[in-house]
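Below are the sequence and a predicted model for it; my questions follow.
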Amino acid sequence: MSAPTAPISGNQQRRMRSAARFYAVQALFQMEQTAQTADQVVSEFLNHRFGADYEGIEMLDGDVSLFRRLVNDAVNWQARIDQMTDRGLVAKWPIARLDPTLRALFRVAGAELTQSDTPPRVVINEYVEIARAFFAEGREAGFVNAVLDHMARAARPEAF
């Protein structure tokens, strides 16, 4: 018989959702760089990243169902999401020219904007924070904010 588990607090749930989003961006980046399938990458992340302990550094536990959904939706809806992203970029800078980390970020954020009921402002704020984690200088965070705002207005105009 397993020990009873403590209820998860609202703050812990938010951290787990944030971790799932962060891991989903990393997973999409890894898929692009290694040509692994979504199933392979999801399995690897669940087995080796979620809650793992590496030399005393504990990786965050993430919301597994959100992580799976974001990766799968980003893959399944990639063409639509890329078109939305392209419309948010300047004409001479299509998504194919973006840094692969930004491309992965826009795809995961686009999946959440188009395939979930998460409020657009929450999605934008979460992925701007992820951009800050990946890009220390901060210029990318403003860029991400602007493109995601455009994408959110296109995906859910009723929310604005």
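Now that the structure is in, tell me what you want to look at. Numbering: from 1, shown residues only.

Going by C-alpha atoms from here, please, whenever you check contacts or count neighbours.
Will do.

Please report how far the closest residue to Leu66 other than its chain neighbours lies from Gly110.
Of all residues not flanking Leu66 in the chain, Ala20 sits nearest, at 6.3 Å (C-alpha to C-alpha, 6 or more residues apart in numbering). According to C-alpha to C-alpha, to the nearest Å, Ala20 and Gly110 sit 15 Å apart.

same deal with Leu66?
With distances taken as C-alpha to C-alpha, Leu66 is found 14 Å from Gly110.

One more: Ala35?
According to C-alpha to C-alpha, Ala35 and Gly110 sit 21 Å apart.

picking that back up, neighbour count winner among Ala20 and Gly110?
Neighbour tally, Ala20 and Gly110, criterion other C-alpha atoms under 10 Å: the higher count belongs to Gly110, 28 against 25.

which residue packs closest to the more buried one, ignoring adjacent ones?
Ile81 (5.5 Å).

Does that neighbour touch Glu112 like I think?
No - using C-alpha atoms under 8 Å, Ile81 is not in contact with Glu112, being 10.0 Å away.

Show me what the longest helix along the chain packs onto, helices and strands only.
In the chain, taking DSSP state H as the definition, the longest helix is helix 10-34. In terms of contacts (3 or more C-alpha pairs under 8 Å, 6 or more residues apart in numbering; DSSP states H and E), helix 10-34 is packed against helix 38-48, helix 64-76, helix 100-115, helix 120-134.

this is the comparison structure:
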Amino acid sequence: MSQPNSKPKPKKSRARSAARLAAVQALYQQEMEGTPTPILLHEFHQHRFGQTIDEVTMVDAEMDFFDDLVRGVTARAAEIDGLVSKRLAEGWKLERLDRSMRAILRAGTYELIARPDVTVGTVIDEYLDVAHAFFDEKDVKFVNGLLDGIARDVRG
């Protein structure tokens, strides 16, 4: 008997998943290097999407969705950081989290507040997939709990 998750994702879904991963990578790069958003977007459009890097062909991402995520997180940074910080344990500061973790939480939070066309379940599942690429199961559970709490805060 096949598992429901064993079916390949439709092309649009794969393109959105790739956009989410790329957005997290772009947000991480922006925090590390201070790259202005227009330059960052251009770099990803021209040199990342669909390119072969280290013998691995990068999946084409839905560029408009990617752009919305990166621009949206940047434009609403204070609001997003406030929502994430509110859900951290007492005594924890956002700055204490790994930069990759901050990028995942920021992108996921942006989708929850600004993309009502994407279901809460989809947002959380997609960012858990991204978290699995960078972190162990304990940290993935942390992402799950935080995004779930933020979803309750912003979507009821």
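That came through, no problem. The shown structure was predicted, so the numbers you read here are calculated from the model rather than taken from an experiment.

Quick check: TM-score for this pair?
Scored by TM-score structural alignment, normalised by the length of structure 2, the superposition of the two chains gives a TM-score of 0.91; 148 aligned residues with a C-alpha RMSD of 1.3 Å.

give the contact list for Val123 of structure 1.
Shown in contact with Val123 of structure 1 (C-alpha atoms under 8 Å, 6 or more residues apart in numbering): 109, 112-113.

and with 7 Å instead?
By C-alpha atoms under 7 Å, 6 or more residues apart in numbering, the residues touching Val123 of structure 1 are 109, 113.

Over to the one 3 residues further on?
Applying C-alpha under 7 Å, 6+ apart, one finds that Glu126 of structure 1 lies in contact with Ser18.

which residue lines up with it in structure 2?
Superposed on structure 2 with TM-score structural alignment, Glu126 of structure 1 falls opposite Glu126.

any idea how far that match is from Ala61 of structure 2?
With distances taken as C-alpha to C-alpha, Glu126 of structure 2 is found 14 Å from Ala61 of structure 2.

Then Ala77 of structure 2?
Note on Ala77 of structure 2: its distance to Ala61 of structure 2, by C-alpha to C-alpha, is 23 Å.

And His45 of structure 2, by the same measure?
Here His45 of structure 2 is placed at a distance of 9 Å from Ala61 of structure 2 (C-alpha to C-alpha).

the more surrounded of the two?
Taking other C-alpha under 10 Å, His45 of structure 2 and Ala61 do not tie; Ala61 has more neighbours (26 against 17).

Would you confirm that the more buried one contacts Arg20?
No - using C-alpha atoms under 7 Å, Ala61 of structure 2 makes no contact with Arg20, being 8.4 Å away.

Now for those two: what residues contact both?
By C-alpha under 7 Å, 6+ apart, no residue touches both Ala61 of structure 2 and Arg20.

can you pull the contacts of the aligned residue in structure 2 for Leu28 of structure 1?
Using TM-score structural alignment, the equivalent of Leu28 of structure 1 in structure 2 is Leu27. Taking C-alpha under 7 Å, 6+ apart, we find Leu27 of structure 2 in contact with 70, 103.

Isn't Ala19 of structure 2 up against Val59?
No - counting by C-alpha under 7 Å, Ala19 of structure 2 does not reach Val59; the two are 9.0 Å apart.
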